[in-house]
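# structure, please.
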Amino acid sequence: MNINQELYNMIFKRKSFHLFRNIGNNSISVSDIESIVATYGDFVPLYPNIKTAIQIVPASKTTCKRGQQFCILLYSEKKDNYLQNIGYLGEQLELYLVSQNIGTLWFGIGKTEEPSFRGLDFVIMIAISRIDDEKKFRKDMFKSKRKLTSEIWYGEPIMGITDIVKYAPSACNTQPWIVEHIDSILKVYRYKKQGKRGIMPVDKVSFYNQIDIGIFFCFLDLCLQHKAIPYEVELYTDNGLDEEKTLNAIYKILS
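As a prediction, this is how the structure comes out:
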């Protein structure tokens, strides 16, 4: 099932609001919250057999103190690749919020007073606030700090794919992915440079990077579908082991 293509253009607009300052006095309304919850139900999961849910709570109900108005709490069953699935759904959610001029921040270290919801476990949160001016979103995505393309993509680049997917957000900007392009095959790996973890706790690197891979898949699918490139995907179980390269998916380009 294809992702809503209206989200594609939001790739270029989105930014991480690490602090919600000078954003105006417009608030997220009750009807906004209802719309967000309803729209979440329309997003395409990476794994349809994994149950997920969201709950939207005031900022004061979490440990996230970035000036946000609310936090969206994402919950899931704990099954194989549930983290990739949450990243995939959560990024669709983020891009939808951007389309509504709601600023976002994936906040991995946040804790909540609601560790479970509808029998599902809390995974991660997204801090949100209404932004009063579209100009406060990203003006030029290509100026964002990212790895060199040669560090994350091996083989022939694909115009409109390779140059866009590298801008997917990730925990501490670790960009934990490598794509190997051979003939009509794209092999996507979760990548961890041994001995490197940035500022993340060592026991959380794999956890957050699996979510990041799901975010990356969302960008990759949106770009392939935007370019009308037909493809098939075979997903692989990632057990979260501390290895340098872990295969997560093989994309087969059909044209």
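
# C-alpha only now, for contacts and for neighbours.
OK.

# where is the longest helix in this structure?
For the chain, the helix reaching the highest residue count under DSSP state H is reported as helix 205-226.

# list the contacts of it.
Residues outside helix 205-226 that contact it (C-alpha atoms under 8 Å, 6 or more residues apart in numbering): 2-3, 5, 7-8, 11, 46, 81, 83-92, 108, 160-161, 164-165, 168-171, 175-177, 190, 197, 230, 240-242.

# and those, which are buried?
3, 7-8, 11, 46, 81, 83-92, 108, 161, 164-165, 168-171, 175-177, 190, 240 (16 or more other C-alpha atoms under 10 Å).

# that older thread, what about the contacts of helix 205-226, which are in strands?
Of the contacts of helix 205-226, the ones assigned to strands by DSSP state E are 177, 190.

# which members of the contacts of helix 205-226 occur in helices, if any?
Using DSSP H, the contacts of helix 205-226 in helices are 11, 83-92, 164-165.

# okay, those residues in JSON lines with distance to F17 next?
Listed next are the ones in helices among the contacts of helix 205-226 as JSON lines, based on distance: C-alpha to C-alpha, whole Å:
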{"residue": "I11", "distance to F17": "15"}
{"residue": "L83", "distance to F17": "23"}
{"residue": "Q84", "distance to F17": "23"}
{"residue": "N85", "distance to F17": "23"}
{"residue": "I86", "distance to F17": "20"}
{"residue": "G87", "distance to F17": "18"}
{"residue": "Y88", "distance to F17": "20"}
{"residue": "L89", "distance to F17": "19"}
{"residue": "G90", "distance to F17": "16"}
{"residue": "E91", "distance to F17": "15"}
{"residue": "Q92", "distance to F17": "17"}
{"residue": "I164", "distance to F17": "20"}
{"residue": "V165", "distance to F17": "20"}
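
# pull the most distant pair out of those.
By the measure C-alpha to C-alpha, L83 and I164 form the most distant pair in the ones in helices among the contacts of helix 205-226, at 22.6 Å.

# would you do the same for the sequence below? I want to compare the two.
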Amino acid sequence: MDYYKMLFKRKSFHLFRGADEISTEEFCQLEGFLKTVKPLDKNIHTDIRIVPESETTCSRGAQYCILFYSEPDGNYLRNIGYIGEQIDLYLASQDIGALWFGIGRPEQAAPSGMDFVIMMAIAKMPAGQFRKDMFKAKRKPLSEIWEGELLPLADIIRFAPSACNTQPWIVVHQGDTLFVYQYKKPGKRGIMPADKVRFYNKIDIGIFLFFLETCLTHDGYAFTDAQDTENAADDTERILVAQYEIHAK
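Predicted coordinates for the structure are as follows:
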């Protein structure tokens, strides 16, 4: 699975116009792929299920919705983002469009001991509807998401998807270390309710970390990472969430 290549192809399908059926073979392959995804924290129990869109509150013209459940423990939201982005990129490789759908809810109850976290709406889409030029997408300039010596990958990781395109991250490059912060501009939250901003930003950080690690691997860096437990107040501007010690292979 060439995740790096799919960083440039994937996009969010807010409506699934012209969608086709996901074949039985493609569905089985997706189910098989779900068993191979790598968690950010293997100690957090998760469950991923695929149901028809009609069994959720989503109505975007998708065929199915992928439901993400987790025990509400530790950095479980970050973990779901990290897992889910692997699936998002795999789907793009199969010409299956996807949408992280934060406001959706499933009909079925969550598994015992777990919370429903988020869903992803999916449908088979024409290959020509996927992104052709990622750099035309609207994103923050590098000066707002990166501090210190620039690495070539900096211009790629800023295209990681995030709720309402908030892009709640800053990377600080000092020596051989990349410090990753969850960032919230004081007083700014976009169109999301205030109580949901922190929730979705934590998922976004997991998505971003997978983008970052994918780019580090592609660019030939070996790295070790240390994840930090979030315990800062909701109004904290910067929260250190991870740091990566990097060196050329």
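
# next helix or strand past the longest helix of the first structure?
strand 231-235 (DSSP states H and E).

# so which bit of the second structure is the next helix-or-strand element following that next one matched to?
Downstream of strand 231-235 of the first structure, the next assigned helix or strand under DSSP H and E is strand 245-253. The alignment of strand 245-253 of the first structure onto the second structure (TM-score structural alignment) spans residues 238-246.

# now do that stretch: distance to the chain's middle.
17 Å (C-alpha atoms, centre = their mean, to the nearest Å).

# where does the alignment partner in the first structure of L89 of the second structure land in three-state SS?
Matched by TM-score structural alignment, L89 of the second structure corresponds to L95 in the first structure. L95 of the first structure carries the three-state label helix when classified by DSSP: H, G, I helix; E, B strand; the rest coil.

# contact partners for L95 of the first structure?
Shown in contact with L95 of the first structure (C-alpha under 8 Å, 6+ apart): 7, 10-11, 14.

# and the gap between Q129 of the second structure and C164 of the second structure?
Q129 of the second structure sits 21 Å away from C164 of the second structure, going by C-alpha to C-alpha, to the nearest Å.

# how is E156 of the first structure assigned, secondary-structure-wise?
Under three-state DSSP, E156 of the first structure comes out as coil.

# which residue in the second structure aligns with it?
Using TM-score structural alignment, E156 of the first structure pairs with E149 in the second structure.

# ok, now E134 of the first structure?
Match for E134 of the first structure (TM-score structural alignment): A127.

# got it, and C223 of the first structure?
Match for C223 of the first structure (TM-score structural alignment): C215.

# burial check on that match, number of neighbours?
Look at C215 of the second structure: counted by other C-alpha atoms under 10 Å, it has 20 neighbours.

# T229 of the second structure too?
For T229 of the second structure, using other C-alpha under 10 Å, the count is 12.

# show me what contacts it?
Per C-alpha under 8 Å, 6+ apart, neighbours of T229 of the second structure: 74-75, 241.

# ok, now Y189 of the first structure?
Here Y189 of the first structure is in contact with 177-179, 245-249 (C-alpha under 8 Å, 6+ apart).

# swap in 7 Å and give it another go.
When contacts are counted by C-alpha atoms under 7 Å, 6 or more residues apart in numbering, Y189 of the first structure touches 177-179, 245-248.

# go on, P52 of the second structure?
63-65.

# just K187 of the first structure next, same as before
Per C-alpha under 7 Å, 6+ apart, neighbours of K187 of the first structure: 179-181, 249-251.

# quick revisit: any idea of the angle the longest helix of the first structure forms with strand 231-235?
Between helix 205-226 of the first structure and strand 231-235, the angle comes out at 160 degrees (axes from the mean of the first three to the mean of the last three C-alpha atoms, to 10 degrees).

# now the angle from helix 205-226 of the first structure to strand 245-253?
Going by the same axes, to 10 degrees, helix 205-226 of the first structure makes 10 degrees with strand 245-253.

# and for F8 of the second structure, nearest residue in space, chain neighbours not counted?
Setting aside the residues directly before and after it, F8 of the second structure is nearest to M134 in space (C-alpha to C-alpha, 6 or more residues apart in numbering), at 5.6 Å.

# separation between the residue of the second structure most remote from its centre and K9 of the second structure?
No residue in the second structure sits farther from the centre than G175, which is 27.3 Å out by C-alpha atoms, centre = their mean. In this view, G175 of the second structure and K9 of the second structure are 32 Å apart by C-alpha to C-alpha.

# again, but for Q182 of the second structure
For Q182 of the second structure, the distance to K9 of the second structure - C-alpha to C-alpha - is 25 Å.

# over to D47 of the second structure?
According to C-alpha to C-alpha, D47 of the second structure and K9 of the second structure sit 27 Å apart.

# look at E151 of the first structure and give its secondary structure.
helix.

# ok, back up a step: narrow the contacts of P52 of the second structure to those in strands?
Going by DSSP E, the strands hold 64-65 from these.

# centroid-nearest residue for the second structure?
Centre-most residue of the second structure, counting by C-alpha atoms, centre = their mean: I207, 2.8 Å.
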